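Visitor: predicted model and sequence follow; I will ask about them next.
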Amino acid sequence: MRNEISEQQIKEYQDKGFIIVKNFCSREEIDLLYQTALNDQAMSKNALDLNDQSGKKTKLSLWFTPGNDVFGYLTRSNKVVKAVSQILGNSAPVCHYHSKLMQKEPKVGGAWEWHQDYGYWYKNQFMFPEQMMSVLIALTPANKENGCLQVISESHKMGRINHGFTGEQVGADMQMVDNALKTMELVYAELQPGDALFFHSNLVHRSEANFSDYPRWSLISCYTLQSNIAYKETSESWKIPVDVVPDEAILNWDHESLSSADFLKKENDPALKESGWENQV
């Protein structure tokens, strides 16, 4: 089967906290996704701006329930869901937590500060970070010049570290990040359109601002297992098994607009609200 995740890749994920799968999506699939991202008014209408600590804006559109749009077909596709299931290595059904379109524009796209995804999701009170992961698919080239993702290999083995606010973002305790950088390998996840990065919920990562002349757009879909529990998450998608569709749905099935998607509103994000301990890091 296309894009089958090998035992060696699963071992690498367990060891390093991430794997890169080249050409996970075809050029035709990426072209369709990127054009939809550019042209579907729902994406721009529901984009959130988050300031980094320098004041530059990072832009994203985040929604929970995967629908019958082209992005929904990708996040529900057999190749993605099977890969997630293989990597997480659990018999529980895979659930889609949320997806977000990251839009880092030339010259103005801001940075993402050092963080773990579970640094955010801890506030949603998910119980088992080992049962959560993210899948980043590059829609445009991602390189050092335009602010590709940087990851600290093996940092997921540290477990969750404290997070506080840096700008409007949730950022990791920099003392522990500095310790990790002295101890483990820093990797620039340079990707071509269609490449996929699968990474652990506790992997420490960041991205620089985009100072290049070219955009860096990517889709990040986050998954959890139904056996995981969230005690402070108001959306419903995290506990509903993915309604898997065949891979050919992405290109061949009729697509709806994203206008009916359940986009996150900035004021409703618990990760951006004070919980009392952020100022202690």
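Guide: Structure received.

Visitor: every contact and neighbour count from this point should use C-alpha atoms.
Guide: Fine.

Visitor: residue contacts, the closest residue to Tyr231 other than its chain neighbours?
Guide: Once its chain neighbours are removed from consideration, Tyr231 has its nearest residue in Gln125; the separation is 5.2 Å (CA to CA, 6 or more residues apart in numbering). Counting by CA atoms under 8 Å, 6 or more residues apart in numbering, Gln125 touches Ile229, Ala230, Tyr231, Lys232, Glu233.

Visitor: swap the cut-off to 7 Å and go again
Guide: The contact partners of Gln125, taken as CA atoms under 7 Å, 6 or more residues apart in numbering, are Ala230, Tyr231, Lys232.

Visitor: could you dump the residues you listed to TSV with neighbour count?
Guide: Supplementary listing: those in TSV, determined by neighbours: other CA atoms under 10 Å:
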residue	neighbour count
Ala230	16
Tyr231	10
Lys232	13
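
Visitor: presented hereafter is structure B, for comparison with structure A:
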Amino acid sequence: MKLNQEQLEAFERDGYVFLPECFSREETKVLTDELPGIFAQRRDEVWREKDGEAVRTAFAAHTYNEAFRRLGAHPRLVEPVQQLLDGQVYMHQFKINAKRAFDGDVWQWHQDYGTWARDDLMPEPRAMNIALFLDDVTEFNGPLMFIPRSHKAGVMEAGHDLESTSYPLWTLDKATVSRLAKDGGLVAPRGPAGSVLMFHCNLVHASPGNISPYDRTIVYLSLCEVNNHIRQFKRKEWIAHRDFTPIEALNDDCLMELAREKAA
């Protein structure tokens, strides 16, 4: 799948592009059917909220679940990133962010490349996130919030927050966020399960807590151009991957093929 000229211009201008209903409900169900089994596992990769129960993030699910392995090489996700980065890509990080009903905590204001540069020594911001909604995302259940055009400001000064939530993050201060929002405003793309968001690794973003009765689960592929691979390996391999092999995209029907295989 390729982005059209209008979408490419939107990404360059605003730092993100939103593709509603990029995946069908049937395809999304193949993935959501796997979530209870993944979230039930008491393994290091499954990071929980401060209550020790609600799942915050399931890292590297593509390494131990077949449906998410296929998603990690899906052409509708991989090919647009190759187009935007003008090169082959590898999987820097793969995570399922499960903002559970009532219990999903905030993700503070941050830039992803700020973390990748500081913690992983990724040389340049030649990487990006692509996110697939596994639930309907509404104004009530903790949608992602972006500051459009903030990716053009480069990497900003950040503090390492080790206390606010269960997951450490390099976060931006209130004055910086206020200044950026005054110039760029705020957006919170919302849409049905199966929708896709692609956003620049320097785009400033966050999400509020989810006190609604509705789950908000999003799976993220963080893809990096292969020659821009990380140089430092202090984080766990399942957080910052060390296999820089270029992803070879599968066929477009790979998720439904798995559903047919299971039904046979």
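Guide: Done, it's in. Fair warning: this is a prediction, and the values are worked out from it, not measured in the lab.

Visitor: if we can go back for a sec, if I look at the residue nearest to Tyr231 of the first structure, how far off is Glu233 of the first structure?
Guide: If you measure Gln125 of the first structure against Glu233 of the first structure using CA to CA, to the nearest Å, the figure is 7 Å.

Visitor: Ser227 of the first structure too?
Guide: With distances taken as CA to CA, Ser227 of the first structure is found 15 Å from Glu233 of the first structure.

Visitor: cool, and Asp243 of the first structure?
Guide: 21 Å.

Visitor: for Leu50 of the first structure, give me its contacts.
Guide: Leu50 of the first structure sits next to Lys57, Thr58, Lys59, Glu168, Gln169 when contact means CA under 7 Å, 6+ apart.

Visitor: what number of residues lie near the aligned partner of Val106 of the second structure in the first structure?
Guide: The equivalent of Val106 of the second structure in the first structure is Ala111 (alignment by TM-score structural alignment). Neighbours of Ala111 of the first structure under the rule other CA atoms under 10 Å: 25.

Visitor: likewise Arg206 of the first structure?
Guide: Around Arg206 of the first structure sit 20 other residues, with neighbours defined as other CA under 10 Å.

Visitor: burial count for the nearest residue to it once chain neighbours are set aside?
Guide: Of all residues beyond its chain neighbours, the one nearest Arg206 of the first structure is Trp114 (4.5 Å), with distances taken as CA to CA, 6+ apart. Using other CA under 10 Å, Trp114 of the first structure is surrounded by 23 other residues.

Visitor: surely Trp114 of the first structure forms part of a helix?
Guide: No - when classified by DSSP: H, G, I helix; E, B strand; the rest coil, Trp114 of the first structure is found to be strand rather than part of a helix.

Visitor: how about it, what does it touch?
Guide: Applying CA under 7 Å, 6+ apart, one finds that Trp114 of the first structure lies in contact with Gly171, Ala172, Val204, His205, Arg206.

Visitor: what do you get for Pro246 of the first structure?
Guide: By CA under 7 Å, 6+ apart, the contact set of Pro246 of the first structure is Ser77, Asn78.

Visitor: the residue nearest the centre of the second structure: which element?
Guide: The residue lying closest to the centre of the second structure (CA atoms, centre = their mean) is Tyr220, at 2.7 Å. Tyr220 of the second structure belongs to strand 216-225 when elements are defined using DSSP states H and E.

Visitor: same question for Arg179 of the second structure.
Guide: Taking DSSP H and E as the definition, one finds Arg179 of the second structure inside helix 174-184.

Visitor: wait, Pro125 of the second structure sits on Tyr113?
Guide: Yes - contact criterion CA atoms under 7 Å: Pro125 of the second structure and Tyr113 qualify, at 6.2 Å.

Visitor: overlap of the contact sets of those two?
Guide: Shared contacts of Pro125 of the second structure and Tyr113, defined by CA under 7 Å, 6+ apart, comprise Cys201.

Visitor: state the number of residues packed around the residue nearest to the residue nearest to the centre of the second structure when sequence neighbours are not counted.
Guide: Across the structure, with CA to CA, 6+ apart as the measure, the residue nearest Tyr220 of the second structure apart from its sequence neighbours is Ala131 (4.5 Å). Around Ala131 of the second structure there are 22 other residues, counting by other CA under 10 Å.

Visitor: quickly find the element holding Ala131 of the second structure.
Guide: In this structure, Ala131 of the second structure sits in strand 127-133 according to DSSP H and E.

Visitor: mean per-residue distance, that strand versus the first structure.
Guide: By mean CA distance after the TM-score superposition for the first structure, the fitted strand 127-133 of the second structure averages 0.4 Å away from its aligned residues in the first structure.
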